[in-house]
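Trainee: Predicted model, plus sequence, below.
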Amino acid sequence: MVHPLTHVGEAIHNRLGSLGLDWEILDDAFTFGLEEASTCTDRDAGFCKGVMLYSRLGRRLQERLSRFDWIGGRPHNQQCVWSLHAGVRVLHVTGNVETGNPDPSAQVAPERPGGSARRDLILMNAQRSLFDELDPGSGFRELKTWFLLYRMGKSSLRSELSYTENLSDDGGGISWSERIILPEVPLPAGLGMGDDRWAFDHIASK
């Protein structure tokens, strides 16, 4: 099994910068989404917190990145932001319990299957139709799809920005090529919506 290239600590900043991103923008988007999710109460639908976080996270990413010529939308019915100049598309989805685990052998994946649309983005990892009418000298690049995976704990949100060009051998999961492990974001007071079933537990016991 080939392990993904994994960036942790200070190394994440240079790698994010090479993608036209920085941690401050991602941190702000996560914080905004969490604060909005914390307004949900027991009188809201049970899925309120998760939907609010997903929606407001996507909105904030669009608001913050638009000043750098990023675009937001739902191509393939997948909410995301993208930069034609950076050649990057960022698709944000809830991750499984392994999300944010820096262990190279961690089995990180989106929490729910994404269907054919997500599989197509992985297999293509470029949306060539966007470039059909562009001048070859325009400086625009083919889009590479990165997954912004996030997961709730009891006291913090853990996340990573990860990339792949291949599905796993069984076609059901994802075999990552590269992972950027992002800092944890504290949850607002009173917002308890996750678990602490850290995959790190087995690392600490080694």
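Mentor: Great, that's in hand.

Trainee: going forward, measure contacts between C-alpha atoms and count neighbours the same way
Mentor: OK.

Trainee: which stretch of helix or strand covers the most centrally placed residue in the chain?
Mentor: Centroid check for the chain by Cα atoms, centre = their mean gives residue 148 as the closest residue, at 0.5 Å. Counting by DSSP states H and E, the element that carries residue 148 is strand 144-152.

Trainee: With residue 202 instead?
Mentor: Counting by DSSP H and E, residue 202 is found in helix 201-204.

Trainee: got the contact list for that helix?
Mentor: Counting by Cα atoms under 8 Å, 6 or more residues apart in numbering, helix 201-204 makes contact with residue 103, all of which sit outside it.

Trainee: Put this next to the previous one:
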Amino acid sequence: MEPVCHVGVAAVQRLHELGLTPDDLHKAIAGGSAEARLCTEMDAPGMAGYAFWSRSNRTFRERMAPKGWAFSNAQSILRTIHPSGSFTITAVSGSGMVGEEAANFSGDVRTKNPKGPAVAKLVERNYVQLPLFPVARPDVRDEVEVNELPTWFLLYKSSKEGLSFELSLPVEMHGKHVDTWRERIILDDNPFLGAEFDIKRLDEIPAMSPVEVPVEFKGAL
């Protein structure tokens, strides 16, 4: 099955098939952004990025829980599980052409941080389960081991222009970065544009003036 990029009306329709709305994604990104922007240079380096990752997943879970979604932290992958048990979603930082329709399906969009064996197996399972297009199947109620479920990535990227995001299905990685996708869902509406949403700058170590310590030598006694 050929890779496909859903945009505009098609993106909204595909989200609907997955039991989602554009606002579900917006709320997750907004939650991560709000938490990350509380960080300052006084925080530990990288704290803004960690806060964004954790809170975007938490916000998504809180929003979807009343709709019957569950969640799992197995293998330190923060997954939110569709009520049907047919797939999961995890928010992950991305790099490259995240949220850009012109990006190809291999190499242009990738995870920002290197991933370990757990994610590698997850992506491999996604590939093996194709050409099944994971969709919401409300009639399926049997419990399934979370590590056997297809997992979509809610990718987000911070830049001077703001935040970009997309919901995509990973199927391959090269080296330690996931960089190949079977489906990409890109919404036209992005309420996170503008320098105020640039989370990346909060994780940059500010230039520090060298500290000069005066040393005085005492004369011989």
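Mentor: All right, it came through fine. All values derive from a computational prediction rather than experimental measurement.

Trainee: Give me the TM-score for these two chains.
Mentor: Once superposed, the chains reach a TM-score of 0.77 (TM-score structural alignment, normalised by the length of structure 1), with 184 aligned residues with a Cα RMSD of 2.9 Å.

Trainee: coming back round to it: for the helix holding residue 202 of structure 1, give the aligned segment of structure 2 as residue numbers.
Mentor: Mapping helix 201-204 of structure 1 onto structure 2 (TM-score structural alignment) gives no aligned residues.

Trainee: Could I get the full set of helices for structure 2?
Mentor: With DSSP state H as the criterion, structure 2 has helices at 8-17, 22-36, 47-64, 117-129.

Trainee: what comes into contact with the last one?
Mentor: Outside of helix 117-129 of structure 2, the residues that reach it under the criterion Cα under 8 Å, 6+ apart are 75, 77, 147-151, 169-173, 178.

Trainee: Out of those residues, which end up buried?
Mentor: Under a neighbour-count criterion of 16 or more other Cα atoms under 10 Å, the subset of those counted as buried comprises 77, 147, 149-151, 169-173, 178.

Trainee: can you redo these as JSON lines with distance to residue 19 of structure 2?
Mentor: Output for these, formatted as JSON lines (distance: Cα to Cα, whole Å):
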{"residue": "77", "distance to residue 19 of structure 2": "21"}
{"residue": "147", "distance to residue 19 of structure 2": "21"}
{"residue": "149", "distance to residue 19 of structure 2": "16"}
{"residue": "150", "distance to residue 19 of structure 2": "15"}
{"residue": "151", "distance to residue 19 of structure 2": "14"}
{"residue": "169", "distance to residue 19 of structure 2": "15"}
{"residue": "170", "distance to residue 19 of structure 2": "19"}
{"residue": "171", "distance to residue 19 of structure 2": "21"}
{"residue": "172", "distance to residue 19 of structure 2": "25"}
{"residue": "173", "distance to residue 19 of structure 2": "27"}
{"residue": "178", "distance to residue 19 of structure 2": "25"}
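
Trainee: from these, which ones fall inside strands?
Mentor: Counted as lying in strands by DSSP state E, out of those, are 151, 169-173, 178.

Trainee: so residue 166 of structure 2 makes contact with residue 187?
Mentor: Yes. Residue 166 of structure 2 is in contact with residue 187 according to Cα atoms under 8 Å; the separation is 7.3 Å.

Trainee: Mutual contacts of the two, please.
Mentor: Contacts common to residue 166 of structure 2 and residue 187, judged by Cα under 8 Å, 6+ apart, are residue 99.

Trainee: circling back: from the ones in strands among the buried ones among the contacts of helix 117-129 of structure 2, which two are the most distant?
Mentor: The largest separation in these, counting by Cα to Cα, is between 151 and 173 at 14.1 Å.

Trainee: could I get the contacts of helix 117-129 of structure 2 as CSV with distance to residue 86 of structure 2?
Mentor: Below are these laid out as CSV (distance: Cα to Cα, whole Å):
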residue, distance to residue 86 of structure 2
75, 19
77, 17
147, 11
148, 10
149, 6
150, 7
151, 9
169, 14
170, 16
171, 16
172, 20
173, 22
178, 22
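
Trainee: contacting residues for the equivalent of residue 151 of structure 2 over in structure 1?
Mentor: Residue 151 of structure 2 maps onto residue 145 in structure 1 when the alignment is built from TM-score structural alignment. Residue 145 of structure 1 makes contact with 88-91, 121-122, 125-126, 163-164, according to Cα under 8 Å, 6+ apart.

Trainee: can you do 10 Å?
Mentor: For residue 145 of structure 1, the contacting residues are 80-82, 87-91, 118, 121-127, 162-165, by Cα atoms under 10 Å, 6 or more residues apart in numbering.

Trainee: So among the residues you listed, which ones count as buried?
Mentor: Buried, going by 16+ other Cα under 10 Å: 80-82, 87-91, 118, 121-122, 125-127, 162-165, out of the contacts of residue 145 of structure 1.

Trainee: can you count the residues close to the nearest residue to residue 77 of structure 1 once chain neighbours are set aside?
Mentor: Taking Cα to Cα, 6 or more residues apart in numbering as the measure, residue 77 of structure 1 lies nearest to residue 117, with 7.5 Å between them; neighbours along the chain are not counted. Other residues within reach of residue 117 of structure 1 by the criterion other Cα atoms under 10 Å amount to 12.

Trainee: how many neighbours does the nearest residue in space to residue 54 of structure 2 that is not next to it in sequence have?
Mentor: In space, residue 54 of structure 2 comes closest to residue 32 once its chain neighbours are excluded; the distance is 7.3 Å by Cα to Cα, 6+ apart. Using other Cα under 10 Å as the criterion, residue 32 of structure 2 is surrounded by 26 other residues.
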